[in-house]
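J.: just coords:
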């Protein structure tokens, strides 16, 4: 559970959500200073517009990615509304060396939360309320992904109302919070996430582009990591 440890130890942690399952992009992210890497299977991804294949189709890629990343934790979105990895496949992922999983809580099978190996990072969406945060605090969640932006807000600038919501969640959830770049968060704005009490920022397609090359990925990672190191 390396990601959980990083979030507890670092002021702010840089997680990179790859826009496509591509080892060259993962290598670029690592060169740019990514402290964790996340990929997808079994889902359509709104921000990138990509459909990611099944777990079986991505199994060899995942093994290669985990080997490439070494001590850098690798995570997976293992499914969505239409499909999800089975419990046996979850156990296989644990044996493979996967470090964490992330998925919307409303899509997450209960058996995923039985893992004693993986960092558990369910995501709340724009329908969350204060009762949700009370339940999160009492839950087995390790990290809370705050995917609270409605679809129509994707790619728009970060505003102060967003920061107030992130502050409120971080103060009340009782778990380390991770902010995905559903909004077009600029690297210099990572400081505001830190000041809001957030423990990680996860950059993805909204920041890096839907079809970025390795240089674009490395450049975006470097910009965010530089700000994080200055905190």
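T.: Right, received. Where do you want to start? Note that the structure is a prediction, hence the values are computed from the model and not measured. Numbering: from 1, shown residues only.
J.: drop to CA atoms for contacts and neighbour counts, all remaining ones
T.: Noted.
J.: For residue 225, list the residues it contacts.
T.: By Cα atoms under 8 Å, 6 or more residues apart in numbering, the contact set of residue 225 is 14, 32, 33, 34.
J.: thinking the last one is in contact with residue 16, fair?
T.: Right, the one you point to is residue 34. Yes: look at residue 34 against residue 16 with Cα atoms under 8 Å: they come within range, at 6.2 Å.
J.: Mind giving me the packing neighbours of the helix or strand hosting residue 59?
T.: Element membership for residue 59, per DSSP states H and E: helix 55-69. If contacts are counted by 3 or more Cα pairs under 8 Å, 6 or more residues apart in numbering; DSSP states H and E, helix 55-69 sits against helix 23-31.
J.: Second structure follows, compare the two:
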């Protein structure tokens, strides 16, 4: 299994994926123009940080097709209790999606039959046994979504970095950190120093307008380029 986003993670380039607060082409274009390496979209989910509800593959397909025209690597948060069918996962692959993400508790076996790379997410309640099961998934990327909701938007601190370091040391797969904390450009070096392979920046950092997204992501993307 080969894809551009995973190649960047594996080569030490520290890619920056932007998680869109809503399915809006102006947001997607702002992320591309700001230098994002990938885009993360959502299906079948209520996104707590943004307050947005995302629909099914059929409901969101027109936007998925439109955003695929931007040519960026695409990732999808596939759902919660409801997830795409195998046929819908194949449809995502045909559109150019490279990986699918969801909390490990919501994994269903048929998802691993798809062409998309699994990106299981740890929660703040995840255990070492959970991480071991995630590591056993073929060709996985681990999303360390480990911050309690009450901590969203706070600055990244040394305790957070120690938690990420512990996950990296226990993981056989690349580990990415989502911006539950309010990442700033200098945090990318701190994250990389503890072994994190890349970051996903979302509404906590980007806000929910094209202007705020562009202003936030541009310095993040510039900071990540120092590693290349």
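T.: Sure thing, it's come through. Remember, it's a predicted structure, so these values are computed and weren't measured experimentally.
J.: tell me, what's touching residue 34 and residue 16 of the first structure both at once?
T.: Common neighbours of residue 34 of the first structure and residue 16 (Cα under 8 Å, 6+ apart) are residue 221.
J.: ok so, going back, which one of the contacts of residue 225 of the first structure sits closest to residue 171 of the first structure?
T.: residue 14 (20.2 Å; Cα to Cα).
J.: Compute the distance between the spatially most central residue of the first structure and residue 222 of the first structure, please.
T.: Nearest to the mean C-alpha position of the first structure, by Cα atoms, centre = their mean, lies residue 202 at 5.2 Å. According to Cα to Cα, to the nearest Å, residue 202 of the first structure and residue 222 of the first structure sit 13 Å apart.
J.: before we move on, what about residue 141 of the first structure?
T.: Going from residue 141 of the first structure to residue 222 of the first structure by Cα to Cα gives 29 Å.
J.: Alignment lookup: the residue nearest to the centre of the first structure to the second structure.
T.: By TM-score structural alignment, residue 202 of the first structure lines up with residue 200 in the second structure.
J.: Would you mind pulling up the elements that the helix or strand hosting its match packs against?
T.: Here residue 200 of the second structure, judged by DSSP H and E, is contained in strand 198-201. In terms of contacts (3+ Cα pairs under 8 Å, 6+ apart), strand 198-201 of the second structure is packed against strand 16-19, strand 175-178.
J.: same thing but 10 Å
T.: Applying 3 or more Cα pairs under 10 Å, 6 or more residues apart in numbering; DSSP states H and E, one finds that strand 198-201 of the second structure contacts helix 4-11, strand 16-19, strand 38-42, strand 142-144, strand 175-178, helix 185-193, helix 210-225.
J.: mean shift between that strand and the first structure?
T.: Compared with the first structure after fitting, strand 198-201 of the second structure deviates on average by 0.5 Å (mean Cα distance after the TM-score superposition for the first structure).
J.: Need the contact partners of the helix or strand following that strand.
T.: Sequence-wise, the next helix or strand downstream of strand 198-201 of the second structure (DSSP H and E) is helix 203-206. Applying Cα atoms under 10 Å, 6 or more residues apart in numbering, the contact partners of helix 203-206 of the second structure are 18-22, 27, 31, 49-51, 152-154, 178-184, 209, 212-217.
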